[in-house]
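>>> this one's structure only:
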């Protein structure tokens, strides 16, 4: 695997830490003069920036060499975090979160497209798993470390730390993502990529992406109050439980990276099925600390085993749109990241309790599972038709899809 793929994963690690770090910083942000709920809107601002930024930045940088786009996006991301660290008030910080999210979204799309282009077709899922693994490491290492740093030196120090680490990633990108790495790639064109995007199977895949990520993130978003308020664990156990979820995610990514290329549909069915069952079990067993702890790990596995298949499959469905499909898939992830916690909050506000978010996760996962089964049926029917001669006596047969189940 090229070193550049690991460096792209490092970039996702540093910026992914920023995506989730505010969950551990909110209590210390009182100097901004806003309540914790208002400070929490900074998280929503980042998610919305990701949804909007991925396709916009993909189009804006499409004609740029990959390395130039990666470097430029990281430079602006660093600037946003330096300004955030120096922010005199809430609204300046709010604006920097949106700018940072836009750059991170653009970086995601370009990084995945770059990684896929650097390896042979049969290694794409592994490359995607390594790049996406940066986000898993962010949840295991980056976010807890940021929380500890904020307790020792204040929340602004975490913004400085993210800026410095991203600068390291930027420097590594300059040396490892070679300027000639994409000389064999066809020239990219917005109109051509938009035409390649007009495939129903592709948009069905985006819907599966939103459902798969939404199914796990709705429970993860409220995991701390579930563990302390329902399971009865002391607050000191919460970081360990979150780390256990991250370890499950790392295991899931490892498994998915090895199975997604040859069996994407089966990998998705396994992951979504695991999420549905684990979420439903969690909803009815949250009072048992041992079972809950096991299910937290299983949720991490089910939530991330699908990631390589979700990321690599869209490139196989629409190979003519390598930039836009990666960006649109990033938006799909963040639509799930935005809407699913809102649905979970509505369930809690309706009086169903914190454990109800697991039922919401099971329901969203079931929708994604049905969509995946439908996608598998359509794919099987297309492949079966490709093995038969066309009408009119022609002897020509089309090749089967590259996305075998």
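Here it is on my side, so go on. Note that the structure is a prediction, hence the values are computed from the model and not measured.

>>> rest of the way, CA atoms for contacts and neighbours
Fine.

>>> all helices in the stretch 101-250 of the chain, in order from the N-terminus.
For the stretch 101-250 of the chain, applying DSSP state H, counting those that start in this stretch gives helices covering 124-137, 143-153, 155-176, 190-196, 200-221, 223-226, 238-259.

>>> Out of those, which is the most enclosed?
helix 124-137 (a mean of 27; mean count of other Cα atoms under 10 Å).

>>> elements contacting that helix?
helix 3-25, helix 90-118, helix 238-259, helix 307-317 (3 or more Cα pairs under 8 Å, 6 or more residues apart in numbering; DSSP states H and E).

>>> possible to save the ones you listed as a markdown table with distance to residue 217?
Output for these, formatted as a markdown table (distance: least, Cα to Cα, whole Å):
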| stretch | distance to residue 217 |
| --- | --- |
| helix 3-25 | 12 |
| helix 90-118 | 18 |
| helix 238-259 | 11 |
| helix 307-317 | 13 |
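
>>> and those, which is most packed in?
Buried most deeply of the helices and strands packed on helix 124-137, by mean count of other Cα under 10 Å, is helix 307-317, with a mean of 26.

>>> Now render the helices of the stretch 101-250 of the chain as TSV, adding distance to residue 328.
Formatted as TSV, the helices of the stretch 101-250 of the chain follow (distance: least, Cα to Cα, whole Å):
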stretch	distance to residue 328
helix 124-137	16
helix 143-153	26
helix 155-176	23
helix 190-196	11
helix 200-221	8
helix 223-226	28
helix 238-259	21
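
>>> Figure out which of these is closest to residue 83.
helix 155-176 (9.0 Å; Cα to Cα).

>>> Now do that closest one: which elements does it pack against?
Counting by 3+ Cα pairs under 8 Å, 6+ apart, helix 155-176 packs on helix 3-25, helix 66-86, helix 143-153.

>>> Below is an additional structure, to be compared with the one above:
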């Protein structure tokens, strides 16, 4: 069964937003020179975005919880485009810093609503595929968007990359207007025969009325918070943050690892980043197709393989062939496991439609914030350029311990967990 086109429209928007989130890694020097600020100050633009994502996901989801999802998605995307236009035009570092934070708030709100909207438009058995398409926008951004932003910045200045993100967002905006439910239904394709027209209109009217009733039955925030912060979801969210922390810890310091430990030239760095992104895209695709069948085994095997993988990279980083072979494999495992964890949270929290996507987004970006920070501490302590990779292995070990705690807790309570859409058992 094919996915609705609306799901792919959400993935396109996430591609533009993911490009914006990660593209500054190749633009920091030019921004610092153009705005006459230090490199560390330019680096705060990335930190500002990450903090905005962590804080913004639950706040923006609460802000828009009573709105139709299409209206919320369009508002967040419009704000995202607007702040990139302002950022491309401003000569002020302070204004640019503010636009990064506001853009992250809009991005976080869009992510939270998009994840919930994607799974709501498909049957339970297709939740994993729908989630994979949305998350896949980030992986494609790593493969295509981030290198393209670096090329644009090198040729026409960093502002060109901001303009490009705004332009890429516009087709997604139009597609969401036309495909995501939330307004008056529109008919597409050839007109129906006249004798069927009244019946079709009646069915559409009934669907619209049912949707309106469902939108009025918004769960109480207190009930959603109780579910998401309870013993069933909290360890899963923590596991997700640890997995993402491990991923972005090494990803953030891949350049010094490759150039100063592996011995590769700087020209290899974009290629290595593209390899990581290609592996991530493959991992998301595999997770979308197979994670729903045996979610517990998929996540457990993925986390175990990641722990071994990061350890192996730390031990063999001096060998160019080993490093280049492991990078796409680790990208595949990291984003495949991460996608399966996102699907699990959304599946375990059907009664928290407003905040489940928000908490998932916050956990994802909390890991993306803490991981690089922990890797930076290891570097500053003088442990060498392999240190962030060892930190990634340590974080994955903690993730495995958390997952084992979840399973043992479920067993001690005499419960097997909750059943996924395919009948597989998911530890609570």
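Here it is on my side, so go on. Computed from a predicted model, the values in this text were never measured in an experiment.

>>> that older thread, present the helices and strands packed on helix 155-176 of the first structure as a markdown table; the columns should include distance to residue 221 of the first structure.
Shown next, in a markdown table, are these (distance: least, Cα to Cα, whole Å):
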| stretch | distance to residue 221 of the first structure |
| --- | --- |
| helix 3-25 | 9 |
| helix 66-86 | 24 |
| helix 143-153 | 14 |
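
>>> right, so of those, which gets closest to residue 125 of the first structure?
Nearest to residue 125 of the first structure among those is helix 3-25 (11.8 Å), distances taken as Cα to Cα.

>>> and after that closest one, which helix or strand comes next?
Moving toward the C-terminus from helix 3-25 of the first structure, the next helix or strand (DSSP states H and E) is helix 36-60.

>>> residues near residue 319 of the first structure, how many?
Residue 319 of the first structure has 14 neighbouring residues, counting by other Cα atoms under 10 Å.

>>> Okay, the closest residue in space to it that isn't next to it in sequence and residue 304 of the first structure: tell me how far apart.
Distance criterion Cα to Cα, 6 or more residues apart in numbering; nearest residue to residue 319 of the first structure, sequence neighbours excluded, is residue 196 at 7.8 Å. According to Cα to Cα, to the nearest Å, residue 196 of the first structure stands 27 Å off from residue 304 of the first structure.

>>> and what of residue 380 of the first structure?
Taken as Cα to Cα, the span from residue 380 of the first structure to residue 304 of the first structure is 25 Å.

>>> Equivalent analysis for residue 367 of the first structure, please.
17 Å.

>>> do the same with residue 183 of the first structure
Using Cα to Cα, one obtains 32 Å as the distance from residue 183 of the first structure to residue 304 of the first structure.

>>> between the two, who's got more neighbours?
residue 304 (31 against 9).

>>> what about the residue mapped onto that one from the second structure, which SS state?
In the second structure, the residue matched to residue 304 of the first structure (TM-score structural alignment) is residue 335. Of the three states, residue 335 of the second structure takes helix under DSSP: H, G, I helix; E, B strand; the rest coil.

>>> mind listing what residue 335 of the second structure touches?
Applying Cα atoms under 8 Å, 6 or more residues apart in numbering to residue 335 of the second structure gives the contacts 280-281, 283-284.

>>> Burial check on residue 268 of the second structure, number of neighbours?
Neighbours around residue 268 of the second structure, by other Cα under 10 Å: 14.

>>> how far away is the counterpart of it in the first structure from residue 230 of the first structure?
In the first structure, the residue paired with residue 268 of the second structure is residue 237, using TM-score structural alignment. As judged by Cα to Cα, residue 237 of the first structure and residue 230 of the first structure stand 14 Å apart.

>>> Residue 168 of the first structure too?
42 Å.

>>> quick one on the thing from earlier: identify the residue spatially nearest to the match of residue 304 of the first structure, adjacent ones excluded.
Residue 335 of the second structure sits nearest to residue 280 (Cα to Cα, 6+ apart), 5.2 Å away.

>>> same check, this time on residue 271 of the first structure
Nearest to residue 271 of the first structure is residue 302, by Cα to Cα, 6+ apart, at 4.5 Å.

>>> I'd say that neighbour and residue 272 touch.
Yes - if you go by Cα atoms under 8 Å, residue 302 of the first structure and residue 272 touch, sitting 6.5 Å apart.

>>> show me the contacts for the residue most central in space within the second structure.
With distances taken as Cα atoms, centre = their mean, the residue of the second structure nearest its centroid is residue 135 (5.2 Å). Residue 135 of the second structure makes contacts with 11, 14, 284, 339, as judged by Cα under 8 Å, 6+ apart.

>>> Alignment lookup: it to the first structure.
That one, residue 135 of the second structure, aligns with residue 132 by TM-score structural alignment.

>>> re the thing from before, between the helices of the stretch 101-250 of the first structure, which gets nearest to residue 285 of the first structure?
Closest among the helices of the stretch 101-250 of the first structure, once you apply Cα to Cα, is helix 223-226, at 11.3 Å.

>>> Mean deviation, the closest one versus the second structure?
Its matched residues in the second structure lie on average 0.5 Å from helix 223-226 of the first structure after superposition (mean Cα distance after the TM-score superposition for the first structure).

>>> The second structure: matching residues for that helix?
Aligned using TM-score structural alignment, helix 223-226 of the first structure spans residues 254-257 in the second structure.

>>> For the matching stretch, report the contacting residues that lie outside it.
With Cα under 8 Å, 6+ apart as the test, stretch 254-257 of the second structure has contacts from 266, 269, 317, 385-386.

>>> Return the members of those residues classed as buried.
Taking 16 or more other Cα atoms under 10 Å as the criterion, what is buried in these is 269, 317, 385-386.

>>> ok, so of those, who is nearest residue 69 of the second structure?
Nearest member of those to residue 69 of the second structure, counting by Cα to Cα, is residue 269, at 39.5 Å.

>>> distance of the closest one from residue 251 of the second structure?
Distance from residue 269 of the second structure to residue 251 of the second structure, by Cα to Cα: 11 Å.
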